[in-house]
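Asks: sequence first, then the predicted structure, then my questions.
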Amino acid sequence: MLSGAGRWLLAGDASQALRWFMSAALAILAGAVGYLGLHAVLCARKIPLRNQLPGALATGVGWWALQSLGGFYVTRIVTQSSDTYGVFVLVLGLLSWSYLLGTLYLYSVEFAAVLYDKRWPRSLSGRDLTDQDQAAFEALSHREVRVRGTQMNIEVPRNPE
């Protein structure tokens, strides 16, 4: 809605580049605000707002890219399809767009959490474990404890065979 409002507000005498920049900025802002709202409602673990900003920015840029891709899809594919298949093309396009948006949100939340917990760099092969790998294993094992007061000692070898 914000990006559409930006295009409407600048429809008069503004230059094409300014209109494009403002609509992109408002779309990115809308995506970032949507991310922050979803994070506040859906996530059990609360991360400070300052640490959520990288994920919010990534979601905003992705939202803008998906919105641009959706506009291209509608103008090039949906309007060119027949009346019979146009409905199916539109529905499948919306389902794909929703899936991509959900995946984008999930990756952005993970990105913000990794930055907040300082869980990088991680080993890709699992052979040469880093300190962050050790901390991740320890945090995972403590999350899996079902009985309060349980004491656990975690020892993961540095170079598992």
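Replies: Nice, I can see it. Numbers count the residues shown, from 1 in each chain.
Asks: going forward, measure contacts between C-alpha atoms and count neighbours the same way
Replies: Will do.
Asks: can you give me the buried ones in the helix ranked longest in the chain?
Replies: In the chain, with assignment by DSSP state H, the single longest helix is helix 83-117. Buried residues in helix 83-117, counted by 16 or more other CA atoms under 10 Å: 89, 90, 93, 97, 101, 104, 105, 108, 109, 111, 112, 113.
Asks: below is structure B, check it against A:
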Amino acid sequence: MAPIIKNKKAFSLLELLVVILIIAISITFGLPSLTEMVNNQRLKGTARDIFSIFKKAKQEAIRRNTNVVISITPASYSPDGMKGSYLVFVDDGKGTGTAENSILDGDEEILTNVSMPQKVSLISSTFTGSPKTTAFNSRGLPTKLGDVRLRNSIRWYKISLSIAGNVKMDISKDDSW
């Protein structure tokens, strides 16, 4: 027969239930803020991607000595996101295309074609045309000035293009710049 061990150290059932309850309460209150943080990071990352795309398009236009076009397709806001897109292509008239017309035609090379991720909407662009476009010429100067606006349920980002080809990114909580 095994000896009875006294003073055995262990957790009681009540102590385990209290710990589980504390963890459940922490998750209940922490999960919404974690979700909000993830959505804000996704929006910020997308805004930075577009910021970088403007800079890359400028560099490509100089390197290739031809126009590189950024074509923006905004859409109405949706809390679920995935609204709006942008396309970047070399407007060199390759194949049967027409050079420097800001229209993807012929065999012109597509550099990037991106749709918005979940919880991010590309809601507006002040560039003119349909679709809304701007291009960088072979000297790295933009053909049109304007901005692109992204948002989720909490924040807004605006990426602006200046006459000198500089790109600027702003953030707002209510679309008041």
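Replies: Done, it's in. Everything numeric here is computed off the predicted structure, so don't read it as measured data.
Asks: TM-score for the pair, please.
Replies: Here the TM-score for the pair of chains, by TM-score structural alignment, normalised by the length of structure 1, is 0.25; 58 aligned residues with a CA RMSD of 4.7 Å.
Asks: ok, so of the buried residues of helix 83-117 of structure 1, who is nearest residue 131 of structure 1?
Replies: Nearest to residue 131 of structure 1 among these is residue 113, at 16.9 Å by CA to CA.
Asks: give me the secondary structure label for residue 149 of structure 2.
Replies: Under the three-state scheme (DSSP: H, G, I helix; E, B strand; the rest coil), residue 149 of structure 2 adopts strand.
Asks: for it, which non-adjacent residue is spatially closest?
Replies: In space, and not counting its chain neighbours, residue 149 of structure 2 is closest to residue 158: 4.5 Å by CA to CA, 6 or more residues apart in numbering.
Asks: count the residues that sit near the one you found.
Replies: 23 (other CA atoms under 10 Å).
Asks: need the contact list for it.
Replies: Residues near residue 158 of structure 2 by CA atoms under 8 Å, 6 or more residues apart in numbering: 47, 147, 148, 149, 150, 169, 170, 171.
Asks: which of those residues has the most neighbours?
Replies: residue 150 (28 neighbours).
Asks: ok, that one touching residue 124?
Replies: Yes - between residue 150 of structure 2 and residue 124 a contact is recorded at 7.3 Å, counting by CA atoms under 8 Å.
Asks: just the contacts of residue 158 of structure 2 now: which is nearest residue 136 of structure 2?
Replies: residue 147 (14.4 Å).
Asks: ok, that closest one touching residue 168?
Replies: No - in this structure residue 147 of structure 2 lies outside contact range of residue 168 using CA under 8 Å: 9.2 Å.
Asks: need the overlap of contacts for these two.
Replies: 159, 160, 161.
Asks: just the ones of those residues in helices?
Replies: Among these, no member lies in helices (by DSSP H).
Asks: in a markdown table: the residues you listed, plus distance to residue 115 of structure 2.
Replies: Shown next, in a markdown table, are these (distance: CA to CA, whole Å):
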| residue | distance to residue 115 of structure 2 |
| --- | --- |
| 159 | 17 |
| 160 | 19 |
| 161 | 21 |
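Asks: so which helix or strand takes in residue 71 of structure 1?
Replies: Using DSSP states H and E, residue 71 of structure 1 sits in helix 49-73.
Asks: where along structure 2 do the strands fall?
Replies: 68-73, 85-90, 110-115, 121-125, 132-136, 146-151, 156-161, 167-172 (DSSP state E).
Asks: most tightly packed of those strands?
Replies: strand 68-73 (a mean of 26; mean count of other CA atoms under 10 Å).
Asks: now it against strand 121-125, angle please.
Replies: Calculated by axes from the mean of the first three to the mean of the last three CA atoms, to 10 degrees, strand 68-73 of structure 2 forms an angle of 110 degrees with strand 121-125.
Asks: quick revisit: mind checking what helix or strand follows the longest helix of structure 1 in sequence?
Replies: Helix 83-117 of structure 1 is succeeded, C-terminally, by helix 131-143 (DSSP H and E).
Asks: buried sites along that following helix?
Replies: 132, 133, 134, 136, 138.
Asks: grab the nearest non-local neighbour of residue 58 of structure 1.
Replies: Closest to residue 58 of structure 1 by CA to CA, 6+ apart is residue 108, at 6.2 Å.
Asks: measure the one you found to residue 61 of structure 1 for me?
Replies: When distance is defined by CA to CA, to the nearest Å, residue 108 of structure 1 is 11 Å away from residue 61 of structure 1.
Asks: give the buried residues for the helix or strand containing residue 40 of structure 1.
Replies: Secondary structure from DSSP H and E places residue 40 of structure 1 in helix 16-42. Within helix 16-42 of structure 1, the residues that count as buried by 16+ other CA under 10 Å are 19-20, 22-36, 39.
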